[in-house]
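K.L.:
I would like the atomic coordinates for the input below:
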Amino acid sequence: MTWDTSAVGALWFTVAILAGGYARTRNRSAWTWFLLTLFLGPIAAFLLVTGPVRERAADPTEPMAETAAR
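P.N.:
Here you go, the predicted structure:
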């Protein structure tokens, strides 16, 4: 089976979109990881999957858990 250039390009673009969506679930920038995967391909996707999950930043509008528990 031979791969047409457009099929490989469509697959590459699809992986980049999926990486951007997955980056959001790991508290990372979807656009940054989309672009990284678009240019670096599977290498960037592998780094995203194997890297640590980023902790969510504290939201200044939410009361602190300790304060709310009192």
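K.L.:
contacts and neighbour counts: CA atoms only from here.
P.N.:
Will do.
K.L.:
which SS class is the spatially most central residue of the chain?
P.N.:
The residue lying closest to the centre of the chain (Cα atoms, centre = their mean) is residue 23, at 1.7 Å. Secondary structure state of residue 23, per DSSP: H, G, I helix; E, B strand; the rest coil, is helix.
K.L.:
In this structure it contacts residue 35, no?
P.N.:
No: counting by Cα atoms under 8 Å, residue 23 stays clear of residue 35, with 11.6 Å between them.
K.L.:
one step back: next up, the contacts around the residue nearest to the centre of the chain.
P.N.:
Contacts for residue 23 (Cα atoms under 8 Å, 6 or more residues apart in numbering) come out as 29, 30, 33, 48.
K.L.:
Would you mind giving me the ChimeraX syntax to select the buried ones in the residues you listed?
P.N.:
Buried residues within the contacts of residue 23, by 16 or more other Cα atoms under 10 Å, are selected in ChimeraX with:
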select :30,33,48
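K.L.:
here's the other one to compare against:
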Amino acid sequence: MDGTTGWGWLALALVNAGLAEQKNRSRWNWFVISLLIGPLATAMIVIWPRVEPGSAPTQVSSALLVACSSVLALGAIVSAAFAIFTGEWMLWIVCGATALGTGAFAVAASRARSNPLPPTA
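P.N.:
Okay, here's the model as predicted:
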């Protein structure tokens, strides 16, 4: 590994922040999310509709957050297994990052269940 992958991941996060701003979403939030899940964040930004200014906030389904958490947990388990069997220390970093993402999505899912948005008129 020549070190260019990290710069590419950072560049993708910066591009995603710009895309998010064009869709009236938080640049900072999407920059951080992109650092964790990279191209998946790009797909989410591109697929999700634009947020209109002044519109009522929407809430992501807790089932979607649980599904994302489950996928990341599976990724953490797979990368840990590969790290154990191959001895590659970089896979432990991937495992840790996906475990952090799993925790973040799990917390978001529990908060989405316990704090639903009030109905709009």
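K.L.:
how about residue 30 of the first structure, what's its partner in the second structure?
P.N.:
Structural alignment (TM-score structural alignment) places residue 30 of the first structure against residue 27 in the second structure.
K.L.:
Can you list which of the contacts of residue 23 of the first structure are found in helices?
P.N.:
Counting by DSSP state H, those place 30, 33, 48 in helices.
K.L.:
So the first one is in contact with residue 21, correct?
P.N.:
Yes: look at residue 30 of the first structure against residue 21 with Cα under 8 Å: they come within range, at 6.1 Å.
K.L.:
what about the helices in the first structure?
P.N.:
Going by DSSP H, the first structure shows helices at 5-25, 30-40, 42-50, 65-69.
K.L.:
now, of the ones you listed, which is deepest in the fold?
P.N.:
Highest mean neighbour count of the helices of the first structure: helix 30-40, a mean of 19 (counted as mean count of other Cα atoms under 10 Å).
K.L.:
Would you mind confirming that residue 10 of the second structure is in contact with residue 35?
P.N.:
Yes: contact criterion Cα under 8 Å: residue 10 of the second structure and residue 35 qualify, at 6.8 Å.
K.L.:
so what's the match of residue 30 of the first structure up against?
P.N.:
Residue 27 of the second structure makes contact with 17, 18, 20, 21 under the criterion Cα under 8 Å, 6+ apart.
K.L.:
Going by distance to residue 93 of the second structure, which of those wins?
P.N.:
The closest of the contacts of residue 27 of the second structure to residue 93 of the second structure turns out to be residue 17 (Cα to Cα; 23.4 Å).
K.L.:
What's residue 70 of the second structure aligned with over in the first structure?
P.N.:
Aligning on TM-score structural alignment leaves residue 70 of the second structure without a counterpart in the first structure.
K.L.:
Also residue 18 of the second structure?
P.N.:
Correspondence of residue 18 of the second structure to the first structure, assessed by TM-score structural alignment: residue 21.
K.L.:
what about that match, distance to residue 4 of the first structure?
P.N.:
Remark: distance between residue 21 of the first structure and residue 4 of the first structure (Cα to Cα, to the nearest Å) = 26 Å.
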